[in-house]
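# just a sequence and a predicted model for now, questions to come.
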Amino acid sequence: MAISSRIQILSFLAGLALASSAVAASQPSHGFVAHYQVTRSGQPLGNATLSLQLGANGTYRYTSEVDGTAGVAALLAASVNEESQFRWNHGGPESTEYHYRMQTAFKHRHRQMTVDWAQGQVSVDEGKGVQQYPARPGMVDHNLLLLAIGWSLQQGKTGALALPVAVRQTVETEHFQISKDGSVSVPAGHFQTQRVDRSDPGKALSAWYAPDQFPLPVKLSQQEGGDIAMQLVDFKRQ
């Protein structure tokens, strides 16, 4: 997989908070580990592991790990690790820290984001100096995207979703549309799903959820970067 694509699955493993119009989700009561197979244009590319751990004092740790195991991704020993720490506030997740690491045989990238909620300020460091900008209530990092959407669906959210997401230099509002879709078959089984599509121009991303069973999608698809897809292999609660 080309380095310039940054293993485009990162777009799937991204983060968002529930908008004020969303139905408030119940605070998570258990952790989990989910495994996915990743393909590009139908060919094996790698594996992804998403996990949630419950911490002390109402804190949570959510990680996304992607390893290239086939094709160019395997030759480059490509891997991506993202870690989010968040709290549960006003019925939804709010980021407190985010760490991103991309590693290949030839290159390494990292990003660290911290949120000072007492001061209402976000600080982002990519090794070239710290950037700061105002935080927004309900804001989360991109790594929490799939999980927060899943919690919203589990609480009966339908229709449009507008979500505040912390990026490099600001908080942007991302837009999604929820619809009924039908049956989907993946390695983990056969599921009746709801489909979520990002509706912002030029941001093609689709995810299929079985919210009565999992807070994460059973399937994802993105055309940008070479027809990347992820399919659920197994999901275990802890």
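Arrived safely, thanks for sending.
# from here on, just use CA atoms for contacts and neighbour counts.
Fine.
# so which residues of the chain form helices?
71-75, 145-154 (DSSP state H).
# check it against this one:
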Amino acid sequence: MPGLSRAALALLALLASGLAVAEPALQPFRARYALALRGVPVGEALVQLDIDADGRYRMRARSQADAALKLLLPDRLADSAEGHVGADGVAPLHYTHERSGGSKREFTEITFDHGAGEVRVQSDEGAARLPLRPGMFDPLSLQLHAMWSLRAQRPLGTVTLVDDASPDAYAVTEQGHETVDTGLGRLDAVKLLRGQPGDRKLAAFWFAPAHGYLPVQVQQWRKGRETLRMTLLGVSPGTP
């Protein structure tokens, strides 16, 4: 009996250890963001994440100008990403980007074919096939990868952003904690920087630990000038 008790205690300790290091699952959400282009408030962006029981995810983002600005900014942007998230991280499968409503129309479709080991890009500018390598993500799956990495306490390192036929590799570095003013009040957030100061393209993301590392602010710069800013207005749970 004493031997059995020690074995039971050892088993419980092992189970407790396994639970302690288990990676927490990402949770579905629906979030609204204030959207500003080149420093000018123009409307809202809606971001939705759905995840099923098998880890299959679908993430969608769409933006549209306020009613008063629709005549000046009639463009509507819609992005969608699908893939799988599990113990090994985020594996994107399919991504689309569409711009409509204005004088300029865009459509891009990207397929991450893990079986064939390639990425297929189809856009208004033509088609391309690229070798699929670790660390390749579409714009939405990259945000999901950052959320997963922060929750699992894994370094992001260098990632490759695939949004057209010419992917760009970026170093993603953690910049510490900052407080961000949002529609939910002032939130503590972990700041990540994609790229390095002085790069032609630079982006910063703020993720709130208290909300499952939900992105609460996003900023993008091009040639040193801010081109986009999204700040959280509100969030509600999604449907698993």
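Noted; the coordinates are in hand. Note that the structure is a prediction, hence the values are computed from the model and not measured.
# count of neighbours near His30 of structure 1?
10 (other Cα atoms under 10 Å).
# report the central residue of structure 2.
Gln143 (1.5 Å; Cα atoms, centre = their mean).
# skipping adjacent residues, who's closest to it in space?
In this structure, Gln143 of structure 2 finds its nearest non-sequential neighbour in Pro215, 7.8 Å apart by Cα to Cα, 6 or more residues apart in numbering.
# show me what the one you found lines up with in structure 1.
For Pro215 of structure 2, the aligned residue in structure 1 is Pro217 (criterion: TM-score structural alignment).
# just checking, its match touches Arg195?
No - taking Cα atoms under 8 Å as the definition, Pro217 of structure 1 is not a contact partner of Arg195, at 9.2 Å.
# okay, and the common contacts of these two?
Ala207, Trp208, Tyr209 (Cα atoms under 8 Å, 6 or more residues apart in numbering).
# okay if I get those as TSV plus distance to Leu54 of structure 1 and neighbour count?
Below are the shared contacts of Pro217 and Arg195 of structure 1 laid out as TSV (distance: Cα to Cα, whole Å; neighbours: other Cα atoms under 10 Å):
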residue	distance to Leu54 of structure 1	neighbour count
Ala207	25	24
Trp208	25	27
Tyr209	23	27
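# possible to save those as a markdown table with distance to Met230 of structure 1?
Formatted as a markdown table, those follow (distance: Cα to Cα, whole Å):
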| residue | distance to Met230 of structure 1 |
| --- | --- |
| Ala207 | 9 |
| Trp208 | 10 |
| Tyr209 | 12 |
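# what's the most buried one of the helices of structure 1?
helix 145-154 (a mean of 23; mean count of other Cα atoms under 10 Å).
# ok, average deviation of that one from structure 2?
Average distance, helix 145-154 of structure 1 versus aligned residues of structure 2 after superposition (mean Cα distance after the TM-score superposition for structure 1): 2.0 Å.
# in stretch 70-90 of structure 2, what counts as buried?
70, 73-85, 89-90 (16 or more other Cα atoms under 10 Å).
# so which of those is the closest to Leu37 of structure 2?
Checking the buried residues of stretch 70-90 of structure 2 against Leu37 of structure 2 with Cα to Cα, the nearest one is Leu73 at 10.6 Å.
# mind telling me what that closest one corresponds to in structure 1?
Using TM-score structural alignment, Leu73 of structure 2 pairs with Leu76 in structure 1.
# what's the answer for Arg60 of structure 2, then?
Match for Arg60 of structure 2 (TM-score structural alignment): Thr63.
# count of residues packed around its match?
21.
# got it, and the one 3 residues further on?
The local packing count at Val66 of structure 1 equals 24, with neighbours defined by other Cα under 10 Å.
# skipping adjacent residues, who's closest to it in space?
Val66 of structure 1 sits nearest to Ala48 (Cα to Cα, 6+ apart), 4.4 Å away.
# list the contacts of the counterpart of the one you found in structure 2.
Under the alignment (TM-score structural alignment), Ala48 of structure 1 pairs with Ala45 of structure 2. Residues in contact with Ala45 of structure 2 (Cα under 8 Å, 6+ apart) are Arg32, Tyr33, Ala34, Leu35, Ala61, Arg62, Ser63, Gln64, Met230.
# how about residues contacting the strand ranked longest in structure 2?
Ordering each strand of structure 2 by length in residues (DSSP state E) puts strand 168-182 first. By Cα under 8 Å, 6+ apart, the residues outside strand 168-182 of structure 2 that reach it are 156-162, 186-196, 206, 216-217, 231-233.
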